[in-house]
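Colleague: All I have is the shape, not the residue letters:
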């Protein structure tokens, strides 16, 4: 079909999709990031809605919120593709007690399907982790833990080693973030970098075994973060 992209702040609206059903969009997403690549705790895939309807437009977002659903309504989009699953833990009721319940109700009432591409997109070849690596200039990239054509986390090398603080400042600049937490770090220059775009606690040992100088991750448990040197020597 013919697709016109309309950018709005941090959300991309793909409108004017002709003769394309929602299920065809889902098939394309899962061809790139197959659901079997998701971590065992995850709930990626179709969250809400029927897929036989023709796609009137697709709204991309990080998190599904009431404001995002209203934007989809305003833009005439009947499919929302989010990174983080709206339905991550089981619901025992659907009322208006929580924002998740309100989002579910709003999506159903407005005939909007919701799809999440989460850790399957992180773990896909060319997915989230590869994009992070590309932006910080890593070469010779490979998965930290391989699985079924994809993998968890990646490791690669910088063409020119950097001092740890200089590297972290560059990461902040590349991704436009104001705060980056780190431990004392290595005394040596950073050359080999391991990373995981989401919660990467479970990959810390693999990063050490890959001889990474730095491990970048979206989040980490407090005690493991505080005791990183004892745990793995990073």
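Modeller: Thanks, I have it. Note that the coordinates shown come from a computational prediction; the quantities given were computed from them, not determined experimentally.

Colleague: only C-alpha atoms for contact and neighbour calcs from this point on.
Modeller: Noted.

Colleague: count of neighbours near the nearest residue to residue 103 once chain neighbours are set aside?
Modeller: Excluding the flanking residues, the one nearest residue 103 by C-alpha to C-alpha, 6 or more residues apart in numbering is residue 66, at 5.6 Å. Residues near residue 66, counting by other C-alpha atoms under 10 Å, number 17.

Colleague: Isn't residue 66 up against residue 104?
Modeller: No: proximity of residue 66 to residue 104 does not meet the contact threshold set by C-alpha atoms under 8 Å, at 9.3 Å.

Colleague: So for stretch 57-71, what gets flagged as buried?
Modeller: 57-62, 64-66, 68-70 (16 or more other C-alpha atoms under 10 Å).

Colleague: meant to ask about stretch 156-174
Modeller: Applying 16+ other C-alpha under 10 Å to stretch 156-174 flags 156-158, 164, 167-168, 171 as buried.

Colleague: got a list of contacts for stretch 206-222?
Modeller: 144-145, 155, 185-186, 189-201, 204, 232-234 (C-alpha atoms under 8 Å, 6 or more residues apart in numbering).

Colleague: swap the cut-off to 7 Å and go again
Modeller: Stretch 206-222 has contacts (C-alpha atoms under 7 Å, 6 or more residues apart in numbering) with 144, 186, 190-201, 232-234.

Colleague: Selecting buried members of these in PyMOL, what would you type?
Modeller: Those of the contacts of stretch 206-222 that count as buried under 16+ other C-alpha under 10 Å are selected in PyMOL with:
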select buried, resi 144+190+191+192+193+194+195+196+197+198+200+234
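
Colleague: before we go on, here's another structure to hold up against the first:
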């Protein structure tokens, strides 16, 4: 029993974990419409962490079953202000379980999108692109990235690379193909807003998610190969990136919620 007690004394507090996370994904980076940061927080000893894209009912249950008391999500659990907590509603049940069991919930959304060590870097590592620049500059940083593959490749080879890198539930390709792909742009999440940036940088292909029909038309008219791998798959790599970073600083169990439960099926 003494050894267990000693190990627990060496565990970090939740504030230690969050301070480290904010050292490279500070909430001050986030967009004005966002709600990155603390959602529900108890500053206790951190027993374990669950990383997820969105806080779901299955995630809070997993945390309870595995003695986890910190959930870190990419998308804010509380995106908009709530006027009531109804324990019979979907989110109300999650809030009730979290509060009753001292489970903290923290979200890092656009703070992690705009971080130099966040979503864009995680995608670059998966693509094997070491040197890159930002794709679209905003008031608080860059969304997405732009760089060159180590070796030019064919369309089929590029699709194989994308499949291996992101394991997407689906791939939709808009625009035009080319004999050779070298200059690649990418952005995690919903990247339609930056299609024109990819075109302006003469990208051969732009990899992102949530592409609409009319942006596919824009890609076709501007000789761009537009690759939609879905919102979830384009951002998921940042969870594994976060896991490695936190593990490099702290010794405690870290789990990743890997399922895209919002996609019921893909026919």
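Modeller: Received it, and whenever you're ready, just let me know what you need. A quick note: this is a predicted structure, and the numbers were derived from the prediction, not measured.

Colleague: What value does the TM-score take for this pair?
Modeller: Put the two chains on top of each other and the TM-score (TM-score structural alignment, normalised by the length of structure 1) is 0.82; 218 aligned residues with a C-alpha RMSD of 2.3 Å.

Colleague: Residue 164 of structure 1 -> structure 2?
Modeller: Counting by TM-score structural alignment, residue 164 of structure 1 lines up with residue 155 in structure 2.

Colleague: do residue 215 of structure 1 as well
Modeller: Match for residue 215 of structure 1 (TM-score structural alignment): residue 206.

Colleague: so that match sits in a strand?
Modeller: Yes: the assignment for residue 206 of structure 2 (DSSP: H, G, I helix; E, B strand; the rest coil) places it in a strand.

Colleague: Surely residue 53 of structure 1 and residue 24 touch.
Modeller: No: assessed by C-alpha atoms under 7 Å, residue 53 of structure 1 is found out of contact with residue 24, at 10.1 Å.

Colleague: what residues are up against residue 85 of structure 1?
Modeller: Contacts of residue 85 of structure 1 (C-alpha under 7 Å, 6+ apart): 43-44, 116, 118.

Colleague: Return the entry from the residues you listed with the maximum number of neighbours.
Modeller: That'd be residue 116 among these, by other C-alpha under 10 Å, with 28 neighbours.

Colleague: Aligned to it, what sits in structure 2?
Modeller: Under TM-score structural alignment, residue 116 of structure 1 pairs with residue 107 in structure 2.

Colleague: what's the answer for residue 24 of structure 1, then?
Modeller: Using TM-score structural alignment, residue 24 of structure 1 sits opposite residue 16 in structure 2.

Colleague: and that match, what helix or strand is that in?
Modeller: Under the criterion of DSSP states H and E, residue 16 of structure 2 resides in helix 14-24.

Colleague: what's the mean distance for that helix versus structure 1?
Modeller: For helix 14-24 of structure 2, the mean deviation from structure 1 after alignment is 1.0 Å (mean C-alpha distance after the TM-score superposition for structure 1).

Colleague: And the helix or strand just after that helix, what's buried?
Modeller: Toward the C-terminal end, the helix or strand that comes next after helix 14-24 of structure 2 (DSSP H and E) is strand 37-40. Neighbour-count burial for strand 37-40 of structure 2, counted by 16+ other C-alpha under 10 Å, picks out 37-40.

Colleague: Structure 1: matching residues for strand 37-40 of structure 2?
Modeller: Going by TM-score structural alignment, strand 37-40 of structure 2 sits over residues 45-48 in structure 1.

Colleague: how big's the offset between the matching stretch and structure 2?
Modeller: Per aligned residue, stretch 45-48 of structure 1 averages 0.9 Å (mean C-alpha distance after the TM-score superposition for structure 1).

Colleague: In TSV, list the buried residues of strand 37-40 of structure 2 along with distance to residue 90 of structure 2.
Modeller: Output for the buried residues of strand 37-40 of structure 2, formatted as TSV (distance: C-alpha to C-alpha, whole Å):
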residue	distance to residue 90 of structure 2
37	21
38	20
39	16
40	16
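
Colleague: In those residues, find the pair that's most separated.
Modeller: The most widely separated members of these, counting by C-alpha to C-alpha, are 37 and 40 (9.3 Å).

Colleague: ok, and the closest non-adjacent residue to residue 216 of structure 2?
Modeller: residue 174 (5.0 Å).

Colleague: how about that neighbour, what's its match in structure 1?
Modeller: Aligned partner of residue 174 of structure 2 by TM-score structural alignment: residue 183.

Colleague: Same check on residue 75 of structure 2?
Modeller: Aligned counterpart of residue 75 of structure 2 in structure 1: residue 84 (TM-score structural alignment).

Colleague: which ones are touching that match?
Modeller: Residue 84 of structure 1 touches 62-63, 116, 118, counting by C-alpha under 7 Å, 6+ apart.

Colleague: switch the cut-off to 10 Å
Modeller: Listed by C-alpha atoms under 10 Å, 6 or more residues apart in numbering, the contact set of residue 84 of structure 1 reads 42-44, 61-64, 115-119.

Colleague: still on that earlier bit, ok, the match of residue 174 of structure 2 - contacts?
Modeller: Counted by C-alpha under 10 Å, 6+ apart, residue 183 of structure 1 has contacts 225-229, 234.
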